[in-house]
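Novice: 3D model of this:
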Amino acid sequence: MPHPSISNYFISLDEAKKLSKSIKIPIKEEKVKIEDSYNRILSQDIFSMVNDPPFDNSSMDGYAVIYSDTINATEENPVELEIIDFISAGIVSDKEIKSGYASKIMTGAPIPKGADSIIMIEKTKSSNGKVLLFCPSFPNYIRLKGENLTKNELILEKGTFLTPHEIGLLATSGHHIISVVKKLKITIISTGDELISPGMEISTGQIYESNSYVLEGLIKQIGHIPLRKKSIPDSIEKLREELDQASLNSDLIITSGGVSMGDLDLVRKIMETEGNILFWRIKIKPGSPPLFGFWKDIPLFGLPGNPVSSSVVFQMLIDPWIKSITNAKGPNKKIIKAKLTEKIKIKKDFLVFVRVIVENNGKEMIAYTKTHQGSGNLRSLSVSNGLAIIYPDSKYDIGSTVDIYLI
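Specialist: Here you go, the predicted model:
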């Protein structure tokens, strides 16, 4: 039954994504050194400043030779050449290779004029200024100028999420300072009278607060700044104070707990009366109660208090929204297919995410559950490596093929 004051009530995950992605916030950029760019998002296309390699060079320790001199070389009838130079990496030889001659060359050293191939040192024997070749040389052991990158080539697109390999590519292409998306500041507020911080002495009726730590890690994984606050009790006044403070120094607010239909679900209540709700409740399991709206013009996602629900909603809803507004093309989680080894119950009209272990049994990829699927069972996420996506109104028996979202 629709909620009387909220137009987008109990909608599908796709509808929730569409509605949230229609909301944009100002995204700034800044310049950083490449050594400080790990997990950052490029805000501009990157073009190579150089050719890579910048010159023809040897991919082996050996001898630079003329291929036609070596074509008939065998173990029984080696070819003998005169050594005229020794070329190490960083040295440019001024001696041209002519028929009957060779230059000893190290990996990465520039190819001397006249040479068109390399023979590895293991296939030779040298003495008294001569070298015996026991097989033909190899033209493909020369790395050609620009075979990896050409100058002014587009190498990384705007929105690229920078991992160590992309950072290495930036260095290879000559870049030292780059433009990146300024990290979003995301405040995390957990609510509930029962919550206490890890390390405190626990009493009957209390639980250790964990959601903010999970959310903090998920935010860091995608390259932004979590501002994790100490959990607050179920108090409208305290909640209002924390939300007001967060609105002054945050690009996004994420709350945990207080969004369902109970008397003390205060996030939902204060957002109804003092905030602006775009949607509330989504047809997914676990995690159906979330809301999305604004607190003083700052976007706010209200997540369920159950740990699994909180994590799943972040991964399926908030993560795509953050990537959308920052134009980020990663990091991307993979979806693979696997066969169920057990029957999975469906939930009519709901998209269900089942925590599973997915592995190769030697014949095919299989998926199975390890622990119970309660939304308060955070261990079920820790021991699983995937979420089986159970689509509404489908049938999932033993042997059914399912999509697995790898976590």
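Novice: for the rest of this, base every contact and every neighbour count on C-alpha atoms.
Specialist: OK.
Novice: start to end distance for stretch 46-65?
Specialist: In stretch 46-65, first residue to last residue: 38 Å (C-alpha to C-alpha, to the nearest Å).
Novice: likewise stretch 133-142?
Specialist: The stretch stretch 133-142 measures 18 Å between its terminal residues, going by C-alpha to C-alpha.
Novice: gap between that stretch and the chain center?
Specialist: How far stretch 133-142 lies from its chain's middle: 41 Å, per C-alpha atoms, centre = their mean, to the nearest Å.
Novice: stretch 204-214 too?
Specialist: Per C-alpha atoms, centre = their mean, the centroid offset for stretch 204-214 relative to its chain is 27 Å.
Novice: any buried residues in it, and which?
Specialist: 209-212 (16 or more other C-alpha atoms under 10 Å).
Novice: where's I189 relative to I336, distance?
Specialist: Computed as C-alpha to C-alpha, the I189 to I336 distance reads 34 Å.
Novice: looking at those two, which is more packed in?
Specialist: Neighbours per residue (other C-alpha atoms under 10 Å) separate I189 from I336, with I189 holding more: 23 against 14.
Novice: can you tell me the element that one falls in?
Specialist: strand 185-190 (DSSP states H and E).
Novice: which strands and helices sit next to that strand?
Specialist: helix 211-221, strand 225-228, helix 236-249, strand 252-256 (3 or more C-alpha pairs under 8 Å, 6 or more residues apart in numbering; DSSP states H and E).
Novice: run this one through as well so I can compare:
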Amino acid sequence: MSGCGCGGGDLRPVDEAVALLLERAPQAPAVEWVPLSEALGRVLAEEQFAAIDLPAWDNSAMDGYALRAADVPAQGASLPLAGRIAAGEAGSTPLPAGHAVRIFTGAPIPPGADTVVPQERCEAMPGEVRVPPVQLGDHVRRRGEEVRRGEPLVEAGKRLRPQELGLLASVGIARVPVHRRLRVGLLSSGDELREPGEPLGPGQIYNANRYTLCGLLRSLGLDVQDYAVLVDELAASRDALSLAVSECDVLVSSGGVSVGEEDHLKNAIRELGELHLWRLAIQPGKPLAYGEIDGKPWLGLPGNPAAALITALVVMRPFLLRAQGVREVLPAPLALPAGFAWPQPRSRRQYLRARLEAGRVVLHPDQGSAMLRAASWADGLALVEIGQTLEEGQPVAFLPFAELS
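Specialist: Prediction:
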């Protein structure tokens, strides 16, 4: 990885920067076992296998009647009823030849039956049922047709969603090994920053980045330690960083990494550890810093609110997910028709706040690096590559926000 690079130089491609960070991601935190009810959003540490067949027995996919297909001629038939089987019952009594049995969704298919006819296709009469022609095996869920005992179920490195929790529960898994939540220390830099609810003095602004980044980090399932704003003094920055690194696995900050005289954060990092300062080929959000203190990573994001959000989503997010133990961390953009023209090529990859309207990607008119309103209006980012031009209707890459959380 290159050195500080504080004096400028060529712009580093975004994908190259992300790849370098992923190579430097620390080992995932230690493993702990948690109940399935507490595993949502956690990262699975060990591959899970099916403990049973799923389904565990042949069962009915419909409310209806179970029978032998061979007992029903081409024109249909009236069959005497031999009882009923509800979900949760054993269904172990063999079906007599030439009979049907009333059955409900999820109930076991009795020995001898091989087909289920939905009730809406049948005519029920006292003691018998009229059924239409049938196809052998209709509406029967076969034992093990979804998963066989011993098959891989959920791979390690997966963030557990509701559907994974349900799948694990369906084979009886009650506890799972997951990585401890990554502890991320969040810091903001700038004497001008004030908290919402406080009065603003001349030249002061509210600390939007603290809430944007804290919300994003928590949405990723991380354990966030939110520290006070760093005052613009070298000694204060150094002390705050020393405390944070003693309590956290990774540090993230916004602001304080440009070339201004009051940007003391980068100098504190350099004194305490190792500093790399890059200029990325991204708009918004060109300055990005990476460093290490006592072997623990630090990411320094830009101070402008929209730039901080975009670099957090595009650069910070995959790095922190990999550090949490997630294997697949890079989202795949969708190719959708552009509802805008882009006639002038740019020297940096554009991440434009956009949303879908009538199947097309449309842009917010305000794309400034300090403007968060456009991101709130948007439901994703349109990506325009370096040197690329677009005519309206041409495909453009679109990253939904839903894929970035």
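Novice: tell me the first helix or strand C-terminal of the strand holding I189 of structure 1.
Specialist: As assigned by DSSP H and E, the chain's next helix or strand after strand 185-190 of structure 1 is strand 195-196.
Novice: in structure 2, what stretch matches that following strand?
Specialist: Aligned using TM-score structural alignment, strand 195-196 of structure 1 spans residues 193-194 in structure 2.
Novice: which residues are contacting that stretch?
Specialist: 200, 204-207, 229 (C-alpha atoms under 8 Å, 6 or more residues apart in numbering).
Novice: P2 of structure 1: neighbour count?
Specialist: When neighbours are counted by other C-alpha under 10 Å, P2 of structure 1 comes out with 9.
Novice: among the contacts of stretch 193-194 of structure 2, which ones are in helices?
Specialist: The members of the contacts of stretch 193-194 of structure 2 all map outside helices under DSSP state H.
Novice: got the contact list for the alignment partner in structure 1 of V245 of structure 2?
Specialist: The equivalent of V245 of structure 2 in structure 1 is S247 (alignment by TM-score structural alignment). By C-alpha under 8 Å, 6+ apart, the contact set of S247 of structure 1 is 253, 295-298.
Novice: among those, which are in strands?
Specialist: 253, 295, 298 (DSSP state E).
Novice: the second one -> structure 2?
Specialist: If I follow you right, that is W295 of structure 1. Using TM-score structural alignment, W295 of structure 1 sits opposite I293 in structure 2.
Novice: could you pull up the residues touching the nearest residue to that match once chain neighbours are set aside?
Specialist: Ranked by C-alpha to C-alpha, 6 or more residues apart in numbering and with sequence neighbours excluded, the top spatial neighbour of I293 of structure 2 is G273, at 4.6 Å. With contact taken as C-alpha under 8 Å, 6+ apart, G273 of structure 2 is in contact with 291-294.
Novice: 10 Å instead?
Specialist: By C-alpha atoms under 10 Å, 6 or more residues apart in numbering, G273 of structure 2 lies in contact with 267, 291-297.
Novice: please report which of these has the highest neighbour count.
Specialist: When neighbours are counted by other C-alpha under 10 Å, P297 leads the contacts of G273 of structure 2 with 25 neighbours.
Novice: from what I can see that one touches S253, true?
Specialist: No - with contact defined as C-alpha atoms under 10 Å, P297 of structure 2 does not count as touching S253 (11.4 Å).
Novice: the helices in structure 1, which residues?
Specialist: 13-21, 67-70, 164-172, 211-221, 236-249, 266-274, 307-313, 319-325, 379-382.
Novice: switch these over to JSON lines; also include distance to S137 of structure 1.
Specialist: Listed next are the helices of structure 1 as JSON lines, based on distance: least, C-alpha to C-alpha, whole Å:
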{"stretch": "helix 13-21", "distance to S137 of structure 1": "59"}
{"stretch": "helix 67-70", "distance to S137 of structure 1": "6"}
{"stretch": "helix 164-172", "distance to S137 of structure 1": "29"}
{"stretch": "helix 211-221", "distance to S137 of structure 1": "48"}
{"stretch": "helix 236-249", "distance to S137 of structure 1": "65"}
{"stretch": "helix 266-274", "distance to S137 of structure 1": "74"}
{"stretch": "helix 307-313", "distance to S137 of structure 1": "58"}
{"stretch": "helix 319-325", "distance to S137 of structure 1": "51"}
{"stretch": "helix 379-382", "distance to S137 of structure 1": "54"}
